[in-house]
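A.B. asks: return a 3D structure for these sequence lines:
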Amino acid sequence: MMKVKETINSLIAGIDGFSGISYKIHVDFFRNTFTVFEWKNKDNALPFTPLERKRIGSIEDFKNEIYSMKIWEWERSYRKEEGIILDGKYWSIKLNTKGKVYESEGIECFPHDWEQFCQAVEKLTGLPFR
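C.D. replies: Down below sits the predicted model:
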């Protein structure tokens, strides 16, 4: 369990559609910067390419959202127990703090405040994250 006052260094999050567009974001809280990558799942598409985006939202506001969601308390894995998933969304998050790395991922199964997280990313970047 993370201490509330522990410093968050960075966050890397990705959402991959089995068909469609996938995104990855890397937020560096020390440098107060972020990078967004996009990948289109089409024939002859290039791997993740960085998108030139001006910051829409505040990294400090985004960090406060991360603290309020307590991502460090999310389960390590969210997956449906039954059946084979042939289409849907795969997501992952890696939260680096001063003392520990917290990772969580899932396929078509999400933590209770996943929508809040997606909205926070969209508010920061101006890009969809779903």
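A.B. asks: could you use CA atoms for every contact and neighbour count after this?
C.D. replies: Noted.
A.B. asks: contacts for the strand or helix carrying K63, please.
C.D. replies: Applying DSSP states H and E as the criterion places K63 in helix 59-69. With contact meaning Cα atoms under 8 Å, 6 or more residues apart in numbering, helix 59-69 is reached by V4, I8, F29, N32, T33, D113, F117, A120, V121, L124.
A.B. asks: ok, which stretches of this structure are helices?
C.D. replies: 59-69, 114-125 (DSSP state H).
A.B. asks: and the angle for the longest one with helix 59-69?
C.D. replies: This means helix 114-125. 170 degrees (axes from the mean of the first three to the mean of the last three Cα atoms, to 10 degrees).
A.B. asks: for the helices of the chain, which one sits closest to G20?
C.D. replies: helix 114-125 (17.1 Å; Cα to Cα).
A.B. asks: what are the buried residues along that closest one?
C.D. replies: F117, C118, Q119, A120, V121, E122, K123, L124, T125 (16 or more other Cα atoms under 10 Å).
A.B. asks: what sits against the nearest residue to the fifth one once chain neighbours are set aside?
C.D. replies: Nearest residue to V121, sequence neighbours excluded (Cα to Cα, 6 or more residues apart in numbering): F129, at 6.7 Å. For F129, the residues meeting the contact criterion (Cα under 8 Å, 6+ apart) are I15, Y23, C118, Q119, V121, E122.
A.B. asks: before we go on, could you also do this sequence so I can check it against the first one:
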Amino acid sequence: MAINHRKCTRCGSLNTMPIMYGEPSYEAFLESEQGKFKLGGCMVSPTSPEYHCRECGNEWNREDAVTHAYEQLRGMKAVVGGYPDGNYEVDIDFEERKLVWSHEEESHKIELTSSDIERLLYELKWLNILNWRAEYVEPFSMDGTSWRIEFRRDGRNLKKRGVNDFPEEWKEFCQLMRNMSGKEFR
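C.D. replies: Got it, this is the predicted structure:
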């Protein structure tokens, strides 16, 4: 699932329209009157809104949508492993600020601070993890490393997984899990 920039960051509606900037032509003015887009004026800045919600009137840009998507995460569970090393697992509850690392029979619990969670969300956003494909699979492998990440959100959870194939940012993600847990994650 890629981040849906057109989804309202306030009410969640998809009944939205783009905002067009610049001097409108006569045809563009007529199209805006038909509700195809909203006219935003002649001046545009990097923080100018790009979308308008027809339901609640909210306006936002792509960066606001990305930030909102990461703020909706309630927790995550990441698992990686294979024969003969077994699975490494990191389960993080963002709201309770708890991390549980486990490998086979060993388990380790950590209390996180609010700043730990903020830093984690910042790093996940930097890794662009919500825009990773749902599945990475090397089709001609019989054995090797499998992994999965599940993000807990209100409503439907988001899952990513792979077998012997990884997103470009995988090594950085594993390092982040090692840094957060203080334990091995490979």
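A.B. asks: after superposition, what is the TM-score?
C.D. replies: Superposed pair, TM-score by TM-score structural alignment, normalised by the length of structure 1: 0.79. Supporting alignment: 119 aligned residues with a Cα RMSD of 2.1 Å.
A.B. asks: re the thing from before, residue range for the helix holding K63 of structure 1 in structure 2?
C.D. replies: Aligning helix 59-69 of structure 1 against structure 2 (TM-score structural alignment) gives residues 117-127.
A.B. asks: in that stretch, which residues are buried?
C.D. replies: I117, L120, L121, L124, K125, L127.
A.B. asks: ok now that stretch, how far from the chain's centre?
C.D. replies: 10 Å (Cα atoms, centre = their mean, to the nearest Å).
A.B. asks: A120 of structure 1 versus I21 of structure 1, what's the distance?
C.D. replies: To A120 of structure 1, I21 of structure 1 is 19 Å away according to Cα to Cα, to the nearest Å.
A.B. asks: typo on my end, it should be I56 of structure 1
C.D. replies: In terms of Cα to Cα, I56 of structure 1 sits 11 Å off from A120 of structure 1.
A.B. asks: ok, I56 of structure 1 - contacts?
C.D. replies: K123, L124, T125, G126.
A.B. asks: counterpart of the third one over in structure 2?
C.D. replies: In other words, T125 of structure 1. By TM-score structural alignment, T125 of structure 1 lines up with S181.
A.B. asks: and the gap between the residue found closest to that match once you drop the neighbours it is linked to in the chain and V79 of structure 2?
C.D. replies: Computed as Cα to Cα, 6+ apart, the closest residue to S181 of structure 2 that is not its neighbour in sequence is W101, at 6.4 Å. Distance, W101 of structure 2 to V79 of structure 2, using Cα to Cα: 10 Å.
A.B. asks: what about those two, which has more around it?
C.D. replies: Set W101 of structure 2 next to V79 and count neighbours by other Cα atoms under 10 Å: W101 wins out with 25 against 20.
A.B. asks: so where do the strands sit in structure 2?
C.D. replies: Taking DSSP state E as the test, the strands found in structure 2 are 16-20, 38-39, 51-53, 59-60, 73-82, 86-93, 98-103, 106-111, 135-137, 146-153, 158-163.
A.B. asks: reformat these into a markdown table and put distance to F29 of structure 2 next to each item.
C.D. replies: Output for those, formatted as a markdown table (distance: least, Cα to Cα, whole Å):
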| stretch | distance to F29 of structure 2 |
| --- | --- |
| strand 16-20 | 10 |
| strand 38-39 | 8 |
| strand 51-53 | 16 |
| strand 59-60 | 20 |
| strand 73-82 | 39 |
| strand 86-93 | 49 |
| strand 98-103 | 53 |
| strand 106-111 | 56 |
| strand 135-137 | 43 |
| strand 146-153 | 40 |
| strand 158-163 | 40 |
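A.B. asks: tell me the most buried of those strands?
C.D. replies: Ranked by mean neighbour count under mean count of other Cα atoms under 10 Å, these are led by strand 51-53, which reaches a mean of 23.
A.B. asks: alright, calling it a day.
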